[in-house]
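Peer 1: Everything below, folded, please.
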Amino acid sequence: MNASKSTGRVVALCGGVGGAKLAFGLERLLGNDLTLIVNTGDDFEHLGLKVSPDIDTVLYTLSGLANRELGWGRQDESWNFMKALSTLGGETWFQLGDRDLAIHVERTRRLRTGETLSAVTSSFAAHFGIAAQVLPMSDDRISTAVVTSEGVLPFQRYFVERRCAPRVDSIHFERSVRARASSEVLSALGDPQLTAIIVCPSNPFLSIDPILSVPGVRAAIKKSVAPVVVVSPIIGGKAVKGPTDKIMTELGIPRTSKAIAEHYLDLIDGLIIDHTDEQEREIAGCAVRTASSLMNTDQDRVRLAGEALDFARHLVSSPQRQFGG
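Peer 2: Model prediction:
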């Protein structure tokens, strides 16, 4: 599908698999009019390599290289490295495929030469033929830490090694107060030509909150000239992917789209919920649109992206608040 030239600039906030699906649809409609601000709270060093899971999932998904069967990593993957590492007694709890290794090795090499994560990510996106601008939320290190029934766990230990099993008591973003948003991130959010800010259906607590924790990002969104449209990750009280519903229960938050709207209360202008949740349509504080929000196919991704963009246009013509306030 050809990119639209009349929609204007759009910024989307996203994490990994679920967010990347909507990002795919948005990129197909918008091309280089789209800027993606991607969570890096999941980033960590593993086997001496700098790994950026959400950035890589977005890059692989938008370039058509994603492993759809696994939901992460590259297609047509082999695992010889991990098998050999296992024979040496190395850590194998976090799987790195043979093809996937290339991006981690090259990222690590370039970061050690002094390049920023933003510059490295932009270069990778260009080599993958991605039209959209893909930006990490910050070039500074921010680490998501999960306070659980087993103690404080780094995100990947909780998410991958423990498979989200421990009860979550709270979530913290280490070093976020000392971090800075890049000039590219702030420029994208402050663009006077911006027509929409889309919050993808990523985990609000583990994928979007880290982005909002970066000093200056939340304020830039609130000052933006564009309406903020959130796509709920909850359908019928359950998360499509990942532990969102489990975490909501453990934090004492109802597993509803209304709770998602309340989570983004000071930012949100419009919420997209699934037709299944039609009964939640009357949500105080923001406009609501129902749509088929399950994205099983590429056509589903493009269709939902189109719904989000159309909803943003509707909000501008009948605003629920004064944008840029």
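Peer 1: make it CA atoms for all contacts and neighbour counts henceforth
Peer 2: Fine.
Peer 1: hang on, isn't Ser170 packed against Val146?
Peer 2: Yes. Checked against Cα atoms under 8 Å, the pair Ser170 and Val146 is within contact range at 6.2 Å.
Peer 1: ok, Asp300 - contacts?
Peer 2: Ser293, Leu294 (Cα atoms under 8 Å, 6 or more residues apart in numbering).
Peer 1: Could you look up the SS state of it?
Peer 2: helix (DSSP: H, G, I helix; E, B strand; the rest coil).
Peer 1: which residues of the stretch 151-300 of the chain fall in strands?
Peer 2: 151-154, 168-174, 194-199, 228-231, 234-235, 238-239, 270-274, 287-291 (DSSP state E, counting those that start in this stretch).
Peer 1: Could you list the buried residues of whichever strand or helix holds Arg313?
Peer 2: Assessed by DSSP states H and E, Arg313 sits inside helix 298-317. Residues of helix 298-317 classed as buried by neighbour count (16 or more other Cα atoms under 10 Å): 300-309, 311-313, 315-316.
Peer 1: of those residues, closest to Thr92?
Peer 2: Among the buried residues of helix 298-317, Arg301 lies closest to Thr92 (Cα to Cα), at 33.0 Å.
Peer 1: Sequence B follows; please return its structure for comparison with A:
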Amino acid sequence: MAEPVSKTLALSGGVGGAKLCLGLASELAGPDLDILVNTGDDFEHLGLPIWPDIDTLLYTLSGRANQVQGWGIEGETWNFMEALETLGGETWFRLGDRDLATHTWRSQALREGRHASDIVASLASTMGIEAAVYPMSDDPVRTQVHSDEGDLPFQHYFVRRQCEPEVTGFSFEGITSARPNQTVLRTLQQGGYRRVVICPSNPYVSIDPILQVPGVWTALRDAVAPVIVVSPIVAGLAIKGPAAKMMSELAVPVTALGVAEHYQRRYPGLVDYFVIDESDATLAPEIEALGIRVEIAPTIMKDLQHKMTLARHCLALEAM
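Peer 2: Below you'll find the predicted structure:
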């Protein structure tokens, strides 16, 4: 008799996704959690490969993340940036001294011909992370923000321009030729996951890039495992990041319902459960009218206990 499937797959972007992943990692044995991470935010800066969402997740899971910011390293120092500023260098994207070690090591690994998946696995192992962390693809995908100021690479929009330009849409350079992570895809196709959790990350620039890698969203839709989405919008606000501003500028209702409609319209039949905060409970009937079951739970993750509580709500959801 075959052993029951116990593995969970999480899809994550940056800070919000990393928070729930930490909750899931706290509730699951290491081998029972796989995490597929957005790489559309990646870019080269100062000659170094910067992988923001990957690093935020790794620092969070390893206990290194700055607890106030949610990104970067706790107790970071900034000697390099201060010296660079005196030379007139670009300092709009701040790289801490210890964070630089990650980027420099990764740069060397890439020059040696190592693939992104191998590099991420090595970093996770070195940091003592038991969950398996995978980039969405080993091939480069770069998010472009279409705005009233023209097209901007994501980090130029997000960090350099502080999300000020009004967005009109998004595209992902390289997405049509990007190959999905084969380990995750194979596990999906073989029925190796008990559930899939789409973390409360920005649906447009954190989750869409993952789902739009060829073959990914349809494999998720066709898998036996239920797909559970946690809304990143609570009471009309994004807990972290520019999702609410983006939705408003795209003329999308800035509500959990607006997020659910985006997933249902762009990826019909994908979502089985939609987790909303207790403050949005009145939206449940409209979301269920889309053919999606609703779970109401406290979704604001202020500390580890809140992260673990939300994780338990997600882990309790089973195939219908």
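Peer 1: picking up where we left off before, how distant is the helix holding Arg313 of structure 1 from the center of its chain?
Peer 2: 17 Å (Cα atoms, centre = their mean, to the nearest Å).
Peer 1: next one: stretch 182-196 of structure 2
Peer 2: That offset, for stretch 182-196 of structure 2, works out to 18 Å (Cα atoms, centre = their mean).
Peer 1: how far away is Leu24 of structure 2 from Pro52 of structure 2?
Peer 2: 20 Å (Cα to Cα, to the nearest Å).
Peer 1: Which one's more surrounded, these two?
Peer 2: A direct count of neighbours by other Cα atoms under 10 Å for Leu24 of structure 2 and Pro52 places Leu24 higher, at 27 against 21.
Peer 1: Enumerate every residue touching the equivalent of the more buried one over in structure 1.
Peer 2: Superposed on structure 1 with TM-score structural alignment, Leu24 of structure 2 falls opposite Leu26. Counting by Cα under 8 Å, 6+ apart, Leu26 of structure 1 makes contact with Leu34, Arg301, Val302, Ala305, Gly306.
Peer 1: Just send the residues you listed back as a markdown table, with distance to Gln95 of structure 1 too.
Peer 2: Listed next are these as a markdown table, based on distance: Cα to Cα, whole Å:
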| residue | distance to Gln95 of structure 1 |
| --- | --- |
| Leu34 | 31 |
| Arg301 | 27 |
| Val302 | 30 |
| Ala305 | 31 |
| Gly306 | 35 |
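Peer 1: Farthest pair within those residues?
Peer 2: Top of the distance list for those (Cα to Cα): Leu34 and Arg301, 15.0 Å.
Peer 1: Ala119 of structure 1 should be in a helix, yeah?
Peer 2: Yes. The assignment for Ala119 of structure 1 by three-state DSSP puts it in a helix.
Peer 1: Give me the distance between it and Ser63 of structure 1.
Peer 2: Using Cα to Cα, we find Ala119 of structure 1 at a distance of 18 Å from Ser63 of structure 1.
Peer 1: Helices along the stretch 51-200 of structure 2, start to end?
Peer 2: Remark: helices assigned in the stretch 51-200 of structure 2 by DSSP state H, counting those that start in this stretch are 52-61, 79-86, 97-111, 116-126, 154-155, 182-189.
Peer 1: tell me the angle the longest one makes with helix 116-126.
Peer 2: Helix 97-111 of structure 2 runs at 140 degrees relative to helix 116-126, counting by axes from the mean of the first three to the mean of the last three Cα atoms, to 10 degrees.
Peer 1: Mean per-residue distance, helix 97-111 of structure 2 versus structure 1.
Peer 2: Averaged over the aligned pairs, helix 97-111 of structure 2 sits 0.5 Å from structure 1 after superposition, using mean Cα distance after the TM-score superposition for structure 1.
Peer 1: elements contacting that helix?
Peer 2: strand 48-50, helix 116-126 (3 or more Cα pairs under 8 Å, 6 or more residues apart in numbering; DSSP states H and E).
Peer 1: can you list the residues that contact the first one?
Peer 2: Residues from elsewhere that reach strand 48-50 of structure 2 (Cα under 8 Å, 6+ apart): Asp42, Phe43, Glu44, His103, Thr104, Arg106, Ser107.
Peer 1: Using the three-state scheme, assign Val5 of structure 2.
Peer 2: Val5 of structure 2 - assigned by three-state DSSP - is coil.
Peer 1: Contact partners for it?
Peer 2: Gly192, Tyr193, Arg194.
Peer 1: Give the aligned equivalent of the second one in structure 1.
Peer 2: If I follow you right, that is Tyr193 of structure 2. Match for Tyr193 of structure 2 (TM-score structural alignment): Leu194.
Peer 1: list the contacts for the residue lying closest to its match once chain neighbours are set aside?
Peer 2: Spatially, and ignoring its direct neighbours in sequence, Leu194 of structure 1 is nearest to Arg9 (4.6 Å; Cα to Cα, 6 or more residues apart in numbering). For Arg9 of structure 1, the contacting residues are Asp33, Leu34, Thr35, Gln193, Leu194, Thr195, Ala196, by Cα under 8 Å, 6+ apart.
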